[in-house]
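1. Coordinates only, no sequence provided:
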């Protein structure tokens, strides 16, 4: 029976059925989509046992089954658990003053985003005052592997965790500049870790460049990320270095404001 990270010593009187259910929940959370055969192999159980466990999770809202592929994905009850585990503060409210200062310093469009599976969900934005500027993505999602802010957040995971996010490979998204396979993404994430920032040169939209950093808190974990985006006409290696420096300072200011 597999266990999760940092589980510590097993309980004195373990309940195998509960352990299987919790292990299955972790598999759903990590993989985002699983087939019945994968559940059987992961739990080391027969088909009927795996099917009954999945049926109960569907009944309680912790899983949904795709009617075409017959695979299982996390259900709406996962969202309820996630809200219960969220930090007891409003991230947008905490970051907003820092975002305003970052926009003033860089003169470009700046975003706050969070990692949701393999996507970035943009939570807040300050648009550049320039006529030629990158437009707001607040309230929208973009594929994490093609965005600077998404790469920065993905880079906080190890290679195994990233592979688990893409069990069927990387879907085509953005422009032809975006990576198209997991190995290429892992190589890019190693460069992101080395630099300390994610980079996007026209991978989501042609003519748009950006850099991003992750905001990792020692107690709350990955809170989100910050990015600076601009038209390629206003981009250079020197400007990119300045934006990265401003982002790192901004991330430190966010952490100082987190209760």
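-> Looks like it came in fine. Computed from a predicted model, the values in this text were never measured in an experiment. Numbering: from 1, shown residues only.

2. use CA for all of it now, contacts and neighbours both
-> Fine.

3. number of nearby residues for residue 5?
-> 6 (other Cα atoms under 10 Å).

4. Sort out which residues of the helix ranked longest in the chain are buried, please.
-> Using DSSP state H, we find that the single longest helix of the chain is helix 237-257. Using 16 or more other Cα atoms under 10 Å as the test for burial, helix 237-257 gives 240, 243-244, 246-248, 250-251, 254-255.

5. Contacts for it next, please.
-> Outside of helix 237-257, the residues within contact range by Cα atoms under 8 Å, 6 or more residues apart in numbering are 94-95, 98-99, 102, 105-106, 197, 211-215, 217, 226-228.

6. all helices for the stretch 101-250 of the chain, in order.
-> Secondary structure of the stretch 101-250 of the chain by DSSP state H, counting those that start in this stretch: the helices cover 148-154, 159-165, 182-195, 237-257.

7. Of the ones you listed, which is nearest residue 6?
-> helix 159-165 (15.3 Å; Cα to Cα).

8. can you tell me the helix or strand for residue 83?
-> helix 76-85 (DSSP states H and E).

9. related to what we said a few turns ago, please find the angle between the direction vectors of the longest helix of the chain and helix 182-195.
-> 80 degrees (axes from the mean of the first three to the mean of the last three Cα atoms, to 10 degrees).

10. Against that first model, consider the following:
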């Protein structure tokens, strides 16, 4: 369903010196990645100007970092944005701070305003992992282990991550047209999923309605890093009937406000490091 890798005396050889051109290429790549880290996106023309190279050289370098996952181009001819590898680096830095400690007061405050299960979800390329949960509803709809076992396309938080990936990456994750359903309401085709992800990109939030567990619905909004990359998802889940149009209209502003507060606190903690 569409929602909205012995010698005892080894021979020692002196490594060949790196050529000036290879060193220059590495330097250009690092400068490009630094720009993406701080600015979020860049065009081919801006890359050529930044590096002092021709358009064709700029385009080749952008394609190289894109193929390696450090950048992403969402449409042909469009700007290049920070990719999922930069997200991995950001998550490495984030792992050095106590994300639960930062987020907890915001989860607690949100739980006072919304009678539901509130989850802070960290995501990888194929699964979603619960970092913390603040349970305020009387019904236990899911557990962290349950969430970690679910395919991303059946989770509101998973759809947020998938919406940031290139079509090439999505095709590697989902090589077949038919997707494995979890419930009768799960998305079951790649075409259907791509349409759903396009809607998520436009709306900047994701919803699931009984797609990983029939009685359960959820809404998820992003928690962002310093360069606008998605670090995780703040998700509110509850009985599916509470996530109709009216329920979403009432909950979305509250969830977004809590996500912004968590993001602001993460940024402040990272700046202090």
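-> That came through fine. These numbers were taken from a predicted model, which means no experiment stands behind them.

11. What would you report as the TM-score here?
-> The TM-score (TM-score structural alignment, normalised by the length of structure 1) is 0.64; 196 aligned residues with a Cα RMSD of 3.5 Å.

12. Selecting buried members of the contacts of helix 237-257 of structure 1 in PyMOL, what would you type?
-> Command for PyMOL that selects the buried part of the contacts of helix 237-257 of structure 1, burial taken from 16+ other Cα under 10 Å:
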select buried, resi 94+95+98+99+102+106+197+211+212+213+214+215+217+226+227+228
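
13. one step back: just put the buried residues of helix 237-257 of structure 1 in a markdown table and tack on distance to residue 148 of structure 1.
-> Below are the buried residues of helix 237-257 of structure 1 laid out as a markdown table (distance: Cα to Cα, whole Å):
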| residue | distance to residue 148 of structure 1 |
| --- | --- |
| 240 | 12 |
| 243 | 12 |
| 244 | 11 |
| 246 | 15 |
| 247 | 12 |
| 248 | 14 |
| 250 | 16 |
| 251 | 15 |
| 254 | 19 |
| 255 | 20 |
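
14. tell me the two of those that are most distant?
-> Farthest apart among those by Cα to Cα are 240 and 255. That separation is 22.6 Å.

15. so what's the counterpart of residue 215 of structure 2 in structure 1 up against?
-> Residue 215 of structure 2 maps onto residue 207 in structure 1, with residues paired by TM-score structural alignment. Listed by Cα under 8 Å, 6+ apart, the contact set of residue 207 of structure 1 reads 201, 231-233.

16. What is the burial count for the aligned partner of residue 239 of structure 2 in structure 1?
-> Under the alignment by TM-score structural alignment, residue 239 of structure 2 pairs with residue 231 in structure 1. Residue 231 of structure 1 has 19 neighbours, counted by other Cα under 10 Å.

17. swap in residue 143 of structure 2?
-> Neighbours of residue 143 of structure 2 (other Cα under 10 Å): 11.

18. Residue 175 of structure 2 now?
-> Neighbour count of residue 175 of structure 2, defined by other Cα under 10 Å: 12.

19. what do you get for residue 57 of structure 2?
-> Using other Cα under 10 Å as the criterion, residue 57 of structure 2 is surrounded by 16 other residues.

20. Then residue 173 of structure 2?
-> 12.

21. What segments of structure 2 are strands?
-> Counting by DSSP state E, structure 2 has strands at residues 41-42, 71-73, 80-82, 117-123, 128-135, 206-209, 216-224, 230-239.

22. Save those as CSV, and put in distance to residue 194 of structure 2 too.
-> What follows is these, written out as CSV (distance: least, Cα to Cα, whole Å):
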stretch, distance to residue 194 of structure 2
strand 41-42, 23
strand 71-73, 16
strand 80-82, 19
strand 117-123, 19
strand 128-135, 19
strand 206-209, 13
strand 216-224, 18
strand 230-239, 19
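
23. which of those is buried the deepest?
-> The highest mean neighbour count among those, using mean count of other Cα atoms under 10 Å, belongs to strand 206-209: a mean of 28.

24. In terms of secondary structure, what does that strand contact?
-> Judged by 3 or more Cα pairs under 8 Å, 6 or more residues apart in numbering; DSSP states H and E, strand 206-209 of structure 2 is in contact with helix 156-162, strand 216-224.

25. The longest one vs structure 1, average offset?
-> For strand 216-224 of structure 2, the mean deviation from structure 1 after alignment is 1.1 Å (mean Cα distance after the TM-score superposition for structure 1).

26. residues in contact with that strand?
-> Applying Cα under 8 Å, 6+ apart, the contact partners of strand 216-224 of structure 2 are 141, 155-157, 160, 204-211, 230-243, 248, 252, 255-256, 259-260, 262-263.

27. Return the distance of that strand from the chain's centre.
-> Relative to its parent chain, strand 216-224 of structure 2 has a centroid offset of 12 Å by Cα atoms, centre = their mean, to the nearest Å.

28. just the first one next, same as before
-> Using Cα atoms, centre = their mean, the distance from the centre of helix 156-162 of structure 2 to the centre of the chain it belongs to is 7 Å.
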